[in-house]
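**Student:** sequence first, then the predicted structure, then my questions.
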Amino acid sequence: MAKSKDVRVRVILECTSCVRNNVTKESPGISRYITQKNRHKTPSRLELRKFCPYCSKHTIHGEIKK
């Protein structure tokens, strides 16, 4: 079965500062958001400022692979 070629795709955004700060088993986790983007208008990776509950501030969340 072939993948669909939909224009709008689902992407996962992950906090970049939590990833950089070496998450260990003691840390609470990594903030992730799920959103959609238009594949034709935004072919590059998406980066948005979102609230990270683990950092307790607004940080840049970047698109990751599924």
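**Tutor:** In hand now; what should we look at?

**Student:** contacts, neighbours, all on C-alpha from now
**Tutor:** Will do.

**Student:** do a quick rundown of the strands in this structure.
**Tutor:** 8-15, 32-38, 47-52, 57-64 (DSSP state E).

**Student:** the second one to strand 57-64, inter-axis angle?
**Tutor:** Spelled out, that is strand 32-38. Interaxial angle of strand 32-38 relative to strand 57-64 (axes from the mean of the first three to the mean of the last three Cα atoms, to 10 degrees): 60 degrees.

**Student:** list the contacts of the residue nearest to residue 32 when sequence neighbours are not counted.
**Tutor:** Computed as Cα to Cα, 6 or more residues apart in numbering, the closest residue to residue 32 that is not its neighbour in sequence is residue 14, at 4.5 Å. Neighbouring residues of residue 14 by Cα atoms under 8 Å, 6 or more residues apart in numbering: 30, 31, 32, 33, 61, 62, 63, 64.

**Student:** comparison target below:
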Amino acid sequence: MAKRKNVRAKGKKGKDVRVRVILECNSCLRNSVNKRSTGISRYITQKNQHNTPNPLELRKFCPYCYKHTIHGEINK
């Protein structure tokens, strides 16, 4: 029986490429001063650091604003 060498997975070199990010509604933050919304909408997703090094912004539905708004990446 032959001994197996320690083999690394192909394509993976060190640091993880995919990271988990939190997206937060931008209009809830602005309207919280007016007490229009009762909370802040947040989504959890993943992004590829090599393809999108800039902060991620997606248009998602906000249940507090009752419409589709821009959700931006926040720091953990």
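**Tutor:** Yep, that arrived. Owing to the predicted nature of the structure, the values given are computational and were not obtained by experimental measurement.

**Student:** any chance of the strands of the first structure in JSON lines, plus distance to residue 21 of the first structure?
**Tutor:** Rendered in JSON lines, the data for the strands of the first structure read as follows (distance: least, Cα to Cα, whole Å):
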{"stretch": "strand 8-15", "distance to residue 21 of the first structure": "10"}
{"stretch": "strand 32-38", "distance to residue 21 of the first structure": "15"}
{"stretch": "strand 47-52", "distance to residue 21 of the first structure": "13"}
{"stretch": "strand 57-64", "distance to residue 21 of the first structure": "13"}
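
**Student:** tell me which of the ones you listed lies nearest to residue 24 of the first structure.
**Tutor:** Between residue 24 of the first structure and those, the tightest spacing by Cα to Cα is seen for strand 8-15, at 15.0 Å.

**Student:** residues in the second structure aligned with the closest one?
**Tutor:** Mapped onto the second structure using TM-score structural alignment, strand 8-15 of the first structure covers residues 18-25.
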